[in-house]
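Asker: my questions concern the predicted model and sequence given below.
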Amino acid sequence: MDDANHQLFSPAQLIARACASLEFGSSLLTQAATDLSSATALLNYSITSSPQQSKRRPLKLADPQPQTKRKVKKPTVSPYFPEPQKKPRKKTVAGPTISPFFPEPFSRERPPPDLPFELQSPEFGLIQERICESLFALVVQAILWNKTKGTAARPILWKMLCTYPTPEALASADPLAVQEIIRVLGLQERRAQCLVKMANVWVAAPPCPTRRYGRRNYPRKGDGKNVKDRELLAPDDEREGWEIGHLPGVGEYALDSYRIFGRDRLRRLQDVEGVEPEWKRVVPGDKELAPYVKFKWAQEGWEYNVSTGVKPKLE
């Protein structure tokens, strides 16, 4: 400031201005010291930080005209080849339940060699075809297959038939021991009680060709109204009855299975000339038995309707 300007202010005013300038300069020095300290801390951090952190790009404080990069989609189809250049994914194909080369159905659990009867070679692949030589095995199989997949019940059936090979053995079994064998199938308590009770009734009144028992609403709903369930019919009684109709646990599926695979054997009418096979009179509702009956009729040249039982001649 020149002398002319000094003359415009009094000494007190000049002193006040000088003090203000000193305070302003002091604040600038303080800010400069703070900035310098921050810069030193940042330098130390960048030197001692990990390699991954040191590779981070510095943040841009200002970008007056930010430029956005456009994403260019890569072509999914080659300009030189008609198909996309993608590595094909392997598909998992479920294996067949019946071997295309051997008559025996596939199963991880093979039948044990010590079964009390001889297994048969199946035509269609049903378990009943294999065990049809044993009526006791057919009944046990029907009870185990109730609300159960055959793949899960098959190994349990083999174990049951080896542990309790006869009705007498099963009748004297401890239900808790039976439960342990069939536990994986579910409903083990109810099934075990049913199996043991069935065996006891079997021992008391074994199925034989001369004893038939009434069953209401079988083979169709409304049938058998003139009989009582498990009513013993006389040999000359014209009402319909079944040789295993008195056994606990025997329902529609078990009766259909018995009539297709076991009744002619029990009555000694299998392959007897002039006698119509029992399976021809069965109209099963089961998803496995119905295709089997259709298969049997096709072998004789008939197109069998699994819903109605009507069978027109094949051309």
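Answerer: Received, thanks.

Asker: C-alpha only now, for contacts and for neighbours.
Answerer: Fine.

Asker: which residues touch residue 269?
Answerer: 275, 277 (CA atoms under 8 Å, 6 or more residues apart in numbering).

Asker: let's go with 10 Å and repeat that
Answerer: 263, 275-278 (CA atoms under 10 Å, 6 or more residues apart in numbering).

Asker: alongside the first one, take a look at this:
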Amino acid sequence: MNSPYFSPDNTSPKASHPIITNSATSLNQRSNLIDETDEAELSQNPLFCYCFRAFAVLYRQLLAVKPRLIQEIVADDPWKLLIAVTLLNKTCGTLAIPAFWNILSHWPTPWHLASADVEELSSHIQHLGLQNVRARRLTQLSEIYMQDPPSVYDRRTSRVSASSNGKYPATPISHLPGAGRYALDSYRIFCTAHQDPGSEEWKSVLPTDKELICYLVSYNRNNTLKSGPLT
């Protein structure tokens, strides 16, 4: 079953954006900044019409720009994605993302982070809150990731519940610490296309996180994806 964000019946959530037309008259009527006389004159001005059409094209392109999430940037490395979503959980991106890159600069691989001093790691994420809990989870995650790395050929039973039927699909990362709903949704949306280019599993994800919903709605609205979010 596909996510409603990709349903062909147009019942998926729609982003609210102003309607862009190629008519100078319609824009002026909406803005009410130009009186009817000036409006008629402008609609006959070739330079104005040319500039307006160029503006309309650029505006459509701006609306078509999909959200750029950290999960998409690191989608080729599930370990990095899991580190990122662990920091993002209950934390705004403006704080979590710089902390994520800072961690990678000090501990760039699962081996490095698994061997990290918990107190030192905590000091790097103290401003995020719950730093001791997160630090222990990050080192534990990295250790188990090395011992039992995820594989597309070995799906594990998920411990979280889904809102639809109470059972979340099995995934290759379900056995890892911190693999909650947000992490599982992120993995299925962003990593599956890298690991299995023919997979369209990302279309069946029903995220609850608003940023992930916005990401999928953006693709549905602009129809920019054919075989996967990262192709």
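Answerer: That came through fine. Owing to the predicted nature of the structure, the values given are computational and were not obtained by experimental measurement.

Asker: only whichever of the contacts of residue 269 of structure 1 are buried, select them in ChimeraX.
Answerer: Of these, the buried ones go into a single ChimeraX selection, burial set by 16 or more other CA atoms under 10 Å:
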select :263,277,278
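
Asker: could I get the contacts of residue 269 of structure 1 as TSV with secondary structure and distance to residue 174 of structure 1?
Answerer: Converted to TSV, the contacts of residue 269 of structure 1 look like this (DSSP: H, G, I helix; E, B strand; the rest coil; distance: CA to CA, whole Å):
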residue	secondary structure	distance to residue 174 of structure 1
263	helix	30
275	coil	43
276	coil	42
277	coil	39
278	helix	36
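
Asker: between the contacts of residue 269 of structure 1, which is closest to residue 133 of structure 1?
Answerer: residue 263 (11.0 Å; CA to CA).

Asker: list the contacts of the closest residue to the closest one other than its chain neighbours.
Answerer: Distances taken as CA to CA, 6 or more residues apart in numbering put residue 278 closest to residue 263 of structure 1, at 7.1 Å, once the chain neighbours are dropped. Residue 278 of structure 1 makes contact with 256, 258-264, 269-270 under the criterion CA under 10 Å, 6+ apart.

Asker: recalculate using a threshold of 7 Å.
Answerer: 259-260, 264 (CA atoms under 7 Å, 6 or more residues apart in numbering).

Asker: identify the residue of structure 2 aligned to it.
Answerer: Mapped onto structure 2 by TM-score structural alignment, residue 278 of structure 1 lines up with residue 201.

Asker: do a quick rundown of the helices in structure 1.
Answerer: Taking DSSP state H as the criterion, structure 1 carries its helices at 3-8, 11-48, 51-54, 127-131, 135-144, 150-163, 167-171, 175-182, 188-204, 252-261, 263-266, 289-299.

Asker: in CSV, list those along with distance to residue 211 of structure 1.
Answerer: Output for these, formatted as CSV (distance: least, CA to CA, whole Å):
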stretch, distance to residue 211 of structure 1
helix 3-8, 141
helix 11-48, 97
helix 51-54, 89
helix 127-131, 23
helix 135-144, 15
helix 150-163, 25
helix 167-171, 18
helix 175-182, 29
helix 188-204, 13
helix 252-261, 15
helix 263-266, 11
helix 289-299, 26
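
Asker: relative to residue 243 of structure 1, which of those is closest?
Answerer: Per CA to CA, nearest to residue 243 of structure 1 of the helices of structure 1: helix 263-266, 8.1 Å.

Asker: may I see the buried residues of that closest one?
Answerer: 263-266.

Asker: would you mind giving those residues as TSV with distance to residue 44 of structure 1 added?
Answerer: What follows is the buried residues of helix 263-266 of structure 1, written out as TSV (distance: CA to CA, whole Å):
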residue	distance to residue 44 of structure 1
263	95
264	97
265	97
266	97
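
Asker: which parts of stretch 63-75 of structure 2 are buried?
Answerer: 66, 70-72, 74-75.

Asker: wait, stretch 34-45 of structure 1
Answerer: Result for stretch 34-45 of structure 1 [16+ other CA under 10 Å]: no buried residues.

Asker: now stretch 82-89 of structure 2
Answerer: Buried, per 16+ other CA under 10 Å, within stretch 82-89 of structure 2: 82-88.

Asker: next: stretch 139-146 of structure 2.
Answerer: Buried, per 16+ other CA under 10 Å, within stretch 139-146 of structure 2: 139-145.

Asker: so it matches what in structure 1?
Answerer: The aligned range for stretch 139-146 of structure 2 is 196-203, by TM-score structural alignment.

Asker: what about that stretch, how far off from structure 2?
Answerer: On superposition with structure 2, the mean distance recorded for stretch 196-203 of structure 1 (mean CA distance after the TM-score superposition for structure 1) is 0.8 Å.

Asker: alright, calling it a day.
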